[in-house]
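Engineer: Mind looking at a prediction? Sequence and model below.
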Amino acid sequence: MEQQRNRAVVVGAGIGGLTAALALRARGWDVTVLERAASLAPVGAGIGLAPNALRALDVVGLGDRVRSLAAWQGDGGMRRPDGRWLVRTSARAAIERFGGPLVGLHRATLVDLLADALPEGVVRTGAPAALADPGDARRPARVTTPDGEIEAELVVAADGIHSAVRPALFPGHPGPRYSGFTTWRAVVPTPDGPFAPHETWGPGRLWGSQPLADGRVYAYAMAAAPAGEHAAGGEKALLQRLFGDWHHPVPAILAACDESTVLRHDVHQLIDPLPAFHLGRTALLGDAAHAMQPTLGQGGNQAIEDAVVLAHHAGPGRPVPAALAAYTAERLPRTTAVVRRAARTGRLSMLSARPAVVLRDTAMTAVSLFGPGLILRGFDGIADWRPPVGDSPARVS
């Protein structure tokens, strides 16, 4: 009987994969997480969690814990490189509109919370996995590992933007494409002198500074660049050339950066949506399913949403192929819309021609005169999402 076949294998122990493991265990699944890396020591910097992701974390019992450890984003906004405010945002207005705060914390903190909530032995590190058979209504899925083959009634591929499972499921899909932009991220001690959380847009590049609760600052930057390029003199030196004359606290943050801790990654996106997020008994989740630009800060948030929606549909007694079809039906339209909205925001933020930059900045300043509510409308349908109840799916237009 279907309800007796409750073994799930999650490929990838990132934020989405670990959340999926927790959510599936809560629904009665026996879960194994296979992680290629030798440890869960996270590679990354900070992450912003919007109310939609925090409500999803409430489903697995970690929402309040995250809220207690994270820095709640205060009043801030968007600026020009010279420091002039283009848009001011209100933390209170965001909470009233979306039902909760935007918070920031180090990715390591979130990964540790998720991993610690799982029983010992659920996560196997140093365990690369390949999909041997996605399964169907009559046979289980199969994955191969260095220790042998594992059969499972459900396989969840949370193996990232360069997923090995995705092309195995959809070999004709073009896969992720380079957006034309690269990003840098770092976490540094808080510099002297007060500053408000901000994102600053210049010609063809942007910078963001977000305080963390532990006394450090999560800094990120994005700029147009050829794919695969790296700075011959080091990434810190390049960042100082690009952003060193911008407003406080940007120069101080750059001065505090250590070259070894600056992370650079080209931005790839699945701008062409997949035909589905599943095949047979195998589902895709997070960046493996819908990699997006970071311009809305929703990549990890959408992976967390995926995890709880997948577990919601894969409840006791429901045939797995039918559950995954419902998962695709709920998640594919929403995430496709978010991917496209992030791409539009990316194009706007990376404008480089002076007339276009002046027009953009003037328009943003004019819109801000109507108050923070008008600016926050850009996150309507995203940050106000709530986990599904019964058979009512959530949508974004």
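Structural biologist: All right, it came through fine. Keep in mind that this is a model prediction, so the values were computed, not measured.
Engineer: only C-alpha atoms for contact and neighbour calcs from this point on.
Structural biologist: Noted.
Engineer: For R318, see how far away the residue nearest to L351 when sequence neighbours are not counted is.
Structural biologist: Take L351 and drop its neighbours on the chain: the residue closest to it by C-alpha to C-alpha, 6 or more residues apart in numbering is G204, 5.2 Å away. The gap separating G204 from R318 is 49 Å, by C-alpha to C-alpha, to the nearest Å.
Engineer: Would you tell me which helix is longest in the chain?
Structural biologist: helix 320-349 (DSSP state H).
Engineer: And here is the other one:
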Amino acid sequence: MTDIRVLIAGAGIGGLAAALALHAHGIESIVVDRARELAPLGVGINLQPRAVAALDRLGLADEVARHAVAPRAIEFHDARGHLLFREARGVDGGYRWPQLSVHRGWLQALLLAAVRDRLGSDAVRTGHGLTGFEESSDGVLAHTADGTLAADLLVGADGIHSVVRAQLHPEGDPLLWSGMRMFRGATRTAPFLDGETMVVIAGGGVDVVAYPIGDGLVNWVVQVDEGTSGALRGDANWNAAAPPDTVVGHLGHLRVDWLDVEALVRGADAVFEYPMVDRDPLPWWSDPGGHGRITLLGDAAHPMYPAGANGGTQALVDAVVLAEEVRSDARHGLRTYESRRRTETADVVAASRQMLRDAADPARIAVATATYRRVTHADGS
């Protein structure tokens, strides 16, 4: 191992992937997280072809593929279930890598096990929520709930409520609500259509997204347009519980004979509520007036709407690029990482916003998906 030491705040998908990518280049890292126990939370996640390419770099793509579903297409339907538009996905869409749909909690558990196996049992330290940091020419002092840790570099992969981002950008960085409220769950049920297709059913200000994620589970999202976009008032908690009856109350206009959405909602072990939010792109991730020892990754750097299913994908790409650049130049690696990723992810944030607007218009669905695919480099290149 080299003598550089990277401290990663956040043991989510991006932070754990960054630890694995750095380790593959012989760079020591430690991951800290505020949680006392890292439980496999969440529901489904879509990994675009570029994310699968990143997982292949980490030696995990085959394992994920064995547990996931590779959707062959995405279909857009109206409220009566009539097909409006169909687009091939993954290998069927001509990409080098498949798209994979899997349970987010299972994926995080896989990454966690790989980090502990390759880096050691002490590589992930729970109950060490970051509270602040100090940067100098000699390194970084990271203050956590369980003491202070010294490192050469600090990577803020601590999610949408990032402590690192808040200290770097303390003013004028609110969560921005799209006006869309999301209800989410995963339900064990029989396959619908061909069992390998993602669907979006739209109409009446309510969109339903459903896709299989393996092990007999179907991930579903009900998106309700409340029409009040702007700075978010209140909290954005991925794991806030919601009553199924609230969700079912939004489904009365649906007349789809090949998918019982109400049964999906009522059959879930848990239903979660979340306001669809993002943040405006930042002008920098590593303070240009600082020492180049701190940066951001994943949702801490570029929270985006899940409209195009790209949040997890971009975090995995971040992780691989970060490790490449730190390996190439230990002193300036974080700045070159930022130069490669900041503008690109800002484009994805903008494309996600545009796709959410365009997908509401049946006449623009094909244009919206084509533009989004181009901006996000979905082919894994």
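Structural biologist: Received the coordinates, thanks. No experiment lies behind these values; they were computed from the predicted model shown.
Engineer: what number of residues lie near the residue nearest to L351 of structure 1?
Structural biologist: The tally of other residues near G204 of structure 1 (other C-alpha atoms under 10 Å) stands at 20.
Engineer: How about R266 of structure 2?
Structural biologist: 17.
Engineer: Now which residue in structure 1 aligns to it?
Structural biologist: Matched to structure 1 by TM-score structural alignment, R266 of structure 2 sits across from A255.
Engineer: Ok, D158 of structure 2 next?
Structural biologist: D158 of structure 2 maps onto D159 in structure 1, with residues paired by TM-score structural alignment.
Engineer: dump the residue contacts of its match.
Structural biologist: Going by C-alpha atoms under 8 Å, 6 or more residues apart in numbering, D159 of structure 1 touches 11-14, 17, 165, 287-288.
Engineer: Try it again at 7 Å.
Structural biologist: For D159 of structure 1, the contact set (C-alpha atoms under 7 Å, 6 or more residues apart in numbering) comprises 11-12, 288.
Engineer: same deal with G298 of structure 2?
Structural biologist: Counting by C-alpha under 7 Å, 6+ apart, G298 of structure 2 has contacts 14, 157, 159, 314-315, 318.
Engineer: Going by distance to V271 of structure 2, which of the residues you listed wins?
Structural biologist: Of all the contacts of G298 of structure 2, V271 of structure 2 sits closest to G159, with 21.1 Å by C-alpha to C-alpha.
Engineer: isn't the closest one right up against P303?
Structural biologist: No. Look at G159 of structure 2 against P303 with C-alpha atoms under 7 Å: they stay out of range, at 8.1 Å.
Engineer: follow-up on the earlier one: what distance do you get for the match of D158 of structure 2 to G286 of structure 1?
Structural biologist: Distance, D159 of structure 1 to G286 of structure 1, using C-alpha to C-alpha: 8 Å.
Engineer: where does N310 of structure 2 sit relative to E325 of structure 2, distance-wise?
Structural biologist: The value you get for N310 of structure 2 to E325 of structure 2, if C-alpha to C-alpha is used, is 22 Å.
Engineer: And the two? Which one has more around it.
Structural biologist: For N310 of structure 2 and E325, the more surrounded residue by other C-alpha under 10 Å is N310, and the numbers stand at 25 against 20.
Engineer: so what corresponds to the more buried one in structure 1?
Structural biologist: When structure 1 is aligned by TM-score structural alignment, the residue opposite N310 of structure 2 is Q298.
Engineer: returning to that earlier point: what's the helix or strand for the match of R266 of structure 2?
Structural biologist: Using DSSP states H and E, A255 of structure 1 falls within helix 250-256.
Engineer: Report the buried residues of that helix.
Structural biologist: In terms of neighbour count (16 or more other C-alpha atoms under 10 Å), helix 250-256 of structure 1 has its buried residues at 250-254, 256.
Engineer: Stretch 187-203 of structure 2 too?
Structural biologist: Judged by neighbour count (16+ other C-alpha under 10 Å), stretch 187-203 of structure 2 contains these buried residues: 187-188, 192, 195-203.
Engineer: Nearest to W220 of structure 2 among those?
Structural biologist: For the buried residues of stretch 187-203 of structure 2, the nearest to W220 of structure 2 is T187 (7.9 Å; C-alpha to C-alpha).
Engineer: Who are the contact partners of that closest one?
Structural biologist: Residues near T187 of structure 2 by C-alpha under 7 Å, 6+ apart: 217-219, 264, 267-268.
Engineer: again, but for T144 of structure 2
Structural biologist: Contact analysis of T144 of structure 2 by C-alpha under 7 Å, 6+ apart lists 128-131.
Engineer: can we see that at 8 Å?
Structural biologist: Shown in contact with T144 of structure 2 (C-alpha under 8 Å, 6+ apart): 128-132.
Engineer: Looking at structure 1, name the residue matched to it.
Structural biologist: Aligned by TM-score structural alignment, T144 of structure 2 pairs with T145 of structure 1.
Engineer: before we move on, what SS does A356 of structure 1 have?
Structural biologist: Following DSSP: H, G, I helix; E, B strand; the rest coil, we place A356 of structure 1 in the helix state.
Engineer: That one and P146 of structure 1, how far apart?
Structural biologist: When A356 of structure 1 is compared with P146 of structure 1 (using C-alpha to C-alpha), they lie 54 Å apart.
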